[in-house]
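Asker: my questions concern the predicted model and sequence given below.
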Amino acid sequence: MGKSIYILGIESSCDDTSASVILNGKVLSNVVANQEVHSKYGGVVPELASRAHQQNIVPVVQQALAQANVNKTQLSAIAFTRGPGLMGSLLVGTSFAKSLAFGLEIPLIDVNHMQAHILAHFIEDANNKQPPFPFICLTISGGHTQIVKVTDYFKMEVLGETIDDAVGEAFDKSAKILGLPYPGGPLIDKHAQLGNPKAFAFTKPKVGNLDFSFSGLKTGILYFIQKQQRINPNFIDENLNDICASIQYTIVEILMDKLKNAVKETGIKHIAIAGGVSANSSIRERLQLAEKHFGWATYIPKFEYTTDNAAMIAITGYLKYLNKTYADVSVTAKARLKVVE
């Protein structure tokens, strides 16, 4: 048995403060503090987010260490989210991680949040099967929609991405049009399960083979709802489940079309999903069906590793630690960071 490598991961890119301890790739704790403060504003307020991180970060880290039954002196390294994300939020995690690593005299490891979503598939867990290289990963969240070819842990290439809005945004904005509270994506999913996906037809945007566009779809949904409400003011209430099912069906169709194109172009049939929207029941279902229909091997992460969480930061930190890829103490947070940077 080799030595025990304990990595503390810290995630603070948006509105969740999270800390996780992993031992040689296995999660011992993954603590997430959600911020309730944003729901009444219908979206994340950056200033409020960074303040909440400052309040949450010490108790969250303490809880993660306690749950893992690990003393901070046992830690091998501290991994933290460098970006992309909200600058104020990232700064809280970055400065905390730096001072802790400096105080404990252990390596500091900066993590690219987008890579971490993909590398969450390598968390050692009794139930998960890990994708072999090379594989295709569809990264879908509130801020990102990308098809990434993954040839090695840190060798990734973006094959296609959104030219405007991210898919999570399309879900949330559609929910807003329907008068559903923020975050609306999960609510659309909930109502969609009770509706008819073919009730209303929305046009799919025409963009490149592997690229995405969601702004036209959102406008189409808005105009459709406005038109129907002029005819029947109770249209939304009377058809909510069907509207949600039709919106979700269209979005998932768009995602699946692009994945089929990616498989055709690369010949790679190992397909993974990552990011917050990969919690969506319909995309999970369609991917499982694709195993039967197209002979793909699909990799679907556990729910707790889909949204922003520190376990994915810790596993990425662990893989970088094995490579001795440490950060310098002069490292700074970066709000915009590409998956391949």
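Answerer: Here it is on my side, so go on. Not measured: the values here are computed from a predicted model. Numbering: from 1, shown residues only.

Asker: hey, let's count contacts and neighbours off CA atoms from now on
Answerer: Noted.

Asker: helices or strands up against the host helix or strand of residue 64?
Answerer: For residue 64, the host element (DSSP states H and E) is helix 46-68. Counting contacts by 3 or more C-alpha pairs under 8 Å, 6 or more residues apart in numbering; DSSP states H and E, helix 46-68 packs against strand 16-23, strand 26-34, helix 87-104.

Asker: closest one to residue 178 among those?
Answerer: The closest of the helices and strands packed on helix 46-68 to residue 178 is strand 26-34. By C-alpha to C-alpha, the value is 24.5 Å.

Asker: which positions in that closest one come out as buried?
Answerer: By neighbour count with 16 or more other C-alpha atoms under 10 Å, strand 26-34 contains the buried residues 26-33.

Asker: ok, stretch 218-236 next?
Answerer: Within stretch 218-236, the residues that count as buried by 16+ other C-alpha under 10 Å are 218, 221-222, 225-226, 235-236.

Asker: try this one side by side with the last:
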Amino acid sequence: MKVLGIESSCDECAAAVVEDGKHILSNVVVTQIPHHAPYNGVVPELASRMHTEWIYEVVERALTEAHCQVSEIDGVAVTAHPGLLGSLLVGVSFAKAFAYARNLPFVAVNHMLAHLYAPLMTEEVTYPFLGLLVSGGHSILCKVEDFDTIEVLGTTIDDAVGEAFDKVAKYYGFGYPGGVYIDRLAQKGDSEAFRFPLPNLYKGEHRYDVSYSGLKTAVINQIDQFRVKEVPRDPVTGNYRSEDVAASFQKAAIEILLRALFRAVEDTGLRTVVIGGGVAANSYLRQRLAAEKDLRCLFPPLSLCGDNGAMVAGIGFRYLARGDRSPWTTTAAARVRAFKRRYP
């Protein structure tokens, strides 16, 4: 079964053709980053307009690169939630029209579940396992019981981890997107230069939750209070080296995630961890989990960490193969009902 996957939840206009949920025949991603960079963040109105302008060409490219005729497509999958409503509506409307005109089965999928499925396109895994979803909009630790069923153990009580990266980068003028620039700077910095605070969420209902508002505030406003040794200053500006700030912040941000993850590993006994989302590309996160020899940690290829159509087509295949179909009345939703317990 060849599935066309369409993704337009934020600022990536993407389409892909995937065969049998695993074999990626094409994966076209056209980024809007240069257009949003002057604003240090995604402008929703601009994003939706650009999706409208680009989506036909992106889908056409995906079919061409897959060496696939329209008549060879067996089904269509599209991200319907969560995300920017205007951007989502473009993808959902196009996908429904494409499928309806050709009498193809159509399925709308959850963006976050698609991110969790991305590593499974290159690795075999047995359910259940622990899932760590980390991106600009989400920080979710969950028990994954099937491709479409998760039990959320913890989430962020304020900022998502990727959001914290972007806000710190914006304040210091590192560049956009913040996660990419901080990761690059951190590789040349001293992660012990500053000791930033980690939240104390060990007990009760917050045992697996994370928080980033305190860390973000400390990095932006209270650097001197957390200095633990003399840090070389930039000879030109006289300020602390950006590389050291980036490295210290990155270490703290990732360690917050890992403390919650390791508690879940201990409590559940599950020793397979699947990581998905844009922050899954972070080099420090990958290095730290690679050092955990008693865990099997599965990351998606870097090409599948960010938003892409391949993961949508991949998980879409699983729904379609099971016989699921979405009604033609399906529409986009900026949010889904609260991720607090089991979510089908």
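Answerer: That came in fine, so what should we check first? The model shown is predicted, which means the values in this text are computed figures rather than measured ones.

Asker: export the helices and strands packed on helix 46-68 of the first structure to JSON lines and append columns for distance to residue 158 of the first structure.
Answerer: Compiled in JSON lines, these are given as follows (distance: least, C-alpha to C-alpha, whole Å):
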{"stretch": "strand 16-23", "distance to residue 158 of the first structure": "26"}
{"stretch": "strand 26-34", "distance to residue 158 of the first structure": "28"}
{"stretch": "helix 87-104", "distance to residue 158 of the first structure": "24"}
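
Asker: and the ones you listed, which is most packed in?
Answerer: Sort those by mean neighbour count, taking mean count of other C-alpha atoms under 10 Å, and strand 16-23 sits at the top with a mean of 29.

Asker: picking up where we left off before, wait, which of the helices and strands packed on helix 46-68 of the first structure is closest to residue 183 of the first structure?
Answerer: strand 26-34 (12.3 Å).

Asker: packing partners for that closest one?
Answerer: Packing partners of strand 26-34 of the first structure (3+ C-alpha pairs under 8 Å, 6+ apart): strand 16-23, helix 46-68, helix 310-322.

Asker: got those as TSV, with distance to residue 108 of the first structure columns?
Answerer: Listed next are these as TSV, based on distance: least, C-alpha to C-alpha, whole Å:
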stretch	distance to residue 108 of the first structure
strand 16-23	14
helix 46-68	16
helix 310-322	9
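
Asker: those: which one's closest to residue 188 of the first structure?
Answerer: Judged by C-alpha to C-alpha, the one of these that comes nearest to residue 188 of the first structure is strand 16-23, at 21.5 Å.

Asker: where in the second structure does that closest one align, residue-wise?
Answerer: Residues 12-19 of the second structure are where strand 16-23 of the first structure lands when matched by TM-score structural alignment.

Asker: quick one on the thing from earlier: what residues sit buried inside the helix holding residue 64 of the first structure?
Answerer: Applying 16+ other C-alpha under 10 Å to helix 46-68 of the first structure flags 46, 49-50, 52-54, 56-57, 60-65, 68 as buried.

Asker: distance of the residue at the greatest distance from the centre of the first structure from residue 224 of the first structure?
Answerer: Distance from the centre of the first structure peaks at residue 231, with 38.7 Å (C-alpha atoms, centre = their mean). According to C-alpha to C-alpha, to the nearest Å, residue 231 of the first structure stands 11 Å off from residue 224 of the first structure.

Asker: and the helices in the stretch 51-200 of the first structure?
Answerer: For the stretch 51-200 of the first structure, the helices defined by DSSP state H, counting those that start in this stretch occupy 87-104, 113-119, 167-177, 185-192.

Asker: distance to residue 128 of the first structure added to the ones you listed, as a markdown table?
Answerer: Listed next are the helices of the stretch 51-200 of the first structure as a markdown table, based on distance: least, C-alpha to C-alpha, whole Å:
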| stretch | distance to residue 128 of the first structure |
| --- | --- |
| helix 87-104 | 29 |
| helix 113-119 | 13 |
| helix 167-177 | 24 |
| helix 185-192 | 23 |
